[in-house]
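Participant: 3D, please:
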Amino acid sequence: MLFLIGLGLGGAEDITVRGMRAIETCTKVYLESYTSILKSYEEMQTLIEQFHGKELIEADRDLVEQGSDQILDDAATTNVALLVVGDPFCATTHADFFLRAKERGIGVSVIHNASIMNAVACTGLELYRFGQTISVPFFTDSWRPDSFYEKLGVNKANKLHTLCLLDIKTKERSYRLEDIMAGRTDVFLKPRYMTAPVAAQQLLEIEEEKGEGWATPDTMAVAVCRVGTETQKLAFGTLKQISELDEDVLGGPLHSLVVTGEVHEMELKMLELNKI
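Facilitator: Model prediction:
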């Protein structure tokens, strides 16, 4: 049996009772560590060891995408848990796990939890008034993708809010010439987590190029930081205001950004509680 267990957003203590009971039956417990991050990996490790006496195995990108057969092979003969920050089905990676297990005749049990997809309601914006969710990747000198701008436009045209999920770069291999020449294949770059100000700035740059009016300097948005944790922070203002916020104001990862559509009176009252 393969258990896909959501951990929620706030930390190790947000795992459900049902999730903990499932872990009791497992011989191996993996923590997926690249589609999101847990506030404290050590906290979860301690919890698993304290209550179940089991080692918590970190499942990085290589293991999840290239070594997944190892996990599925184990799940074919014993109970295995894959712990996922947020909800298991909020990343396509885990849907792929589910389908591959089913194809092999392996039983799968999904234990849901809170994710940014529903916790974004903490902004005061109604969930039923959200349109398509978009992902905003880091710009590079040679790569400035903007296909998500069209989805933002569709949402705006329909007066809907847009949740922007921001890029996470973890365990990226170094392609520096000196590392390649030395044959070093296990050198990784420092993890990077996109902030709401960076996302706002990139949207403004795309708007300047496209000129459709979907992400102007005056477009209203909400910076959403560390939702579900004790240090949760929200900041409501224009894209320009958010793009100019100092990182110390919003704090560390994880960040998301919401571009508002048509805002109702009750929503506005909630938003103004966190006005910049």
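Participant: can we go C-alpha only for contacts and neighbour counts from here?
Facilitator: Fine.
Participant: quick one: the helices in the stretch 151-276 of the chain, in order.
Facilitator: According to DSSP state H, counting those that start in this stretch, the stretch 151-276 of the chain carries its helices in the segments 177-181, 196-210, 239-243, 247-250, 265-271.
Participant: please give the structure of this sequence too, so both can be compared:
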Amino acid sequence: MLIFVGLGLYDLDDISIKGLRAIEQADTIFLESYTSILMGANPDLMRELYKKPIIILKRQDVEQYPEPILTAAKSGNVVFLTGGDPMVSTTHADLRIRAKEQDIQTKIIHGSSIVSAVCGLSGLQNYRFGKSCSIPYPAKNWFPKTPLDTILSNIQQNLHTTVYLDIQENRFMTVHEGIDLLEKLMEGSSDTIPLYVGIARAGSDNPIVAAGSSTQLKHIDFGPPLHILVIPGTLHEIEEEYLKIFAGYEP
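Facilitator: The predicted structure is shown next:
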């Protein structure tokens, strides 16, 4: 059996009791380390708590070479740990499909997700979100405009946009870096983004949430990762009031 277990948002206390029971009964435990990371924990702390070995997986291990995961799941109980909720990432859905094609039984134990945490922390209503997007760090001769296109399309439809910021092995994109990259993409055009919401360390005891213009947010110290951006559409009066109270928004 292959059991997908969500670890939640920030530290080892976020996992569900169901998830802990699955780990206790697991023969093999894998930890996916590329879509999200628990900044309040690390693999060594997990091994100490769970008292079991944990195999760390990179993107290629899941997307290109999943055979060790599937082989282990054919003969024993395999737990596949992910930050947040397991099925927010399409790469995990693909792994579940592959398991099904090989007659491997699967199960999902959900965890708290940034998808819902963004709504709770910002007060932006969940049914008003459009398509989300990700901002990657630019590479040589590669600086995709797709994130900006998604944001502007949502704004035109009066929808909010969740903007995921790049996570790499040795660096984590900040709110400030995300805003800077969007502004570079808008250079030479009449496009504007009037309001940003920056969120840092969702799920921790002291998350930071701040709303304002790009200039205003550049003066906010969001502190350590993980960070995420939200670009709102036109605010409902309750959303505006919530941002004023909990995110320092000054229209």
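Participant: let's have the helices of the stretch 151-276 of structure 1 in TSV, adding mean neighbour count.
Facilitator: Shown next, in TSV, are the helices of the stretch 151-276 of structure 1 (neighbours: other Cα atoms under 10 Å):
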stretch	mean neighbour count
helix 177-181	11
helix 196-210	21
helix 239-243	23
helix 247-250	12
helix 265-271	14
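Participant: would you list these in a markdown table and tack on distance to C26 of structure 1?
Facilitator: Shown next, in a markdown table, are the helices of the stretch 151-276 of structure 1 (distance: least, Cα to Cα, whole Å):
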| stretch | distance to C26 of structure 1 |
| --- | --- |
| helix 177-181 | 40 |
| helix 196-210 | 38 |
| helix 239-243 | 45 |
| helix 247-250 | 39 |
| helix 265-271 | 43 |
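Participant: of these, which is nearest P145 of structure 1?
Facilitator: Ranking the helices of the stretch 151-276 of structure 1 by proximity to P145 of structure 1 (Cα to Cα) places helix 196-210 first, at 9.1 Å.
Participant: the residue mapped onto S190 of structure 2 from structure 1: neighbour count?
Facilitator: Counting by TM-score structural alignment, S190 of structure 2 corresponds to G211 in structure 1. By the criterion of other Cα atoms under 10 Å, G211 of structure 1 has 12 neighbours.
Participant: can you tell me how far G211 of structure 1 is from L4 of structure 1?
Facilitator: Look at G211 of structure 1 and L4 of structure 1: by Cα to Cα, to the nearest Å, they are 43 Å apart.
Participant: cool, and E49 of structure 1?
Facilitator: Between E49 of structure 1 and L4 of structure 1 the computed distance is 19 Å (Cα to Cα).
Participant: please say which of those two ends up with more neighbours.
Facilitator: Between E49 of structure 1 and L4, L4 has the larger neighbour count (other Cα under 10 Å), namely 26 against 12.
Participant: confirm that that one sits in a helix.
Facilitator: No - checked against DSSP: H, G, I helix; E, B strand; the rest coil, L4 of structure 1 lies outside a helix; its state is strand.
Participant: show me what contacts it?
Facilitator: Residues in contact with L4 of structure 1 (Cα atoms under 8 Å, 6 or more residues apart in numbering) are A81, L82, L83, V84, P88, H94, V108, S109, V110, I111.
Participant: what's the spacing between it and C26 of structure 1?
Facilitator: Using Cα to Cα, which is the criterion applied here, L4 of structure 1 is 12 Å from C26 of structure 1.
Participant: ok, now V84 of structure 1?
Facilitator: Counting by Cα to Cα, the separation of V84 of structure 1 from C26 of structure 1 is 15 Å.
Participant: how about T140 of structure 1?
Facilitator: 42 Å.
Participant: with E49 of structure 1 instead?
Facilitator: Noted for E49 of structure 1: a distance of 13 Å to C26 of structure 1, by Cα to Cα.
Participant: which residue packs closest to the residue nearest in space to the middle of structure 1, ignoring adjacent ones?
Facilitator: Among the residues of structure 1, the one closest to the centroid is S36, at 4.6 Å (Cα atoms, centre = their mean). Spatial nearest neighbour of S36 of structure 1, chain neighbours left out: V85 (6.2 Å); criterion: Cα to Cα, 6 or more residues apart in numbering.
Participant: how about the contacts made by whatever residue of structure 2 lines up with that neighbour?
Facilitator: If you follow V85 of structure 1 across to structure 2 using TM-score structural alignment, you land on G83. Residues near G83 of structure 2 by Cα under 8 Å, 6+ apart: G6, L7, G8, L9, E32, T35, S36, I37, L38.
Participant: the third one: neighbour count?
Facilitator: Using other Cα under 10 Å, G8 of structure 2 has 25 neighbouring residues.
Participant: what's the answer for E169 of structure 2, then?
Facilitator: Close neighbours of E169 of structure 2, defined as other Cα under 10 Å, add up to 8.
Participant: with Q64 of structure 2 instead?
Facilitator: Residues lying near Q64 of structure 2 (other Cα under 10 Å) number 8.
Participant: over to Q50 of structure 1?
Facilitator: Q50 of structure 1 has 10 neighbouring residues, counting by other Cα under 10 Å.
Participant: now it: which helix or strand?
Facilitator: Using DSSP states H and E, Q50 of structure 1 maps to helix 41-52.
Participant: picking up where we left off before, name the nearest of the contacts of G83 of structure 2 relative to E241 of structure 2.
Facilitator: E241 of structure 2 has its nearest neighbour among these in L9, at 25.8 Å by Cα to Cα.
Participant: quick check: the aligned residue for that closest one in structure 1?
Facilitator: Checking TM-score structural alignment: L9 of structure 2 goes with L9.
Participant: distance of its match from L177 of structure 1?
Facilitator: Separation of L9 of structure 1 from L177 of structure 1 (Cα to Cα): 38 Å.
Participant: in stretch 156-174 of structure 1, what counts as buried?
Facilitator: For stretch 156-174 of structure 1, burial by neighbour count (16 or more other Cα atoms under 10 Å) applies to 156, 159-171, 174.
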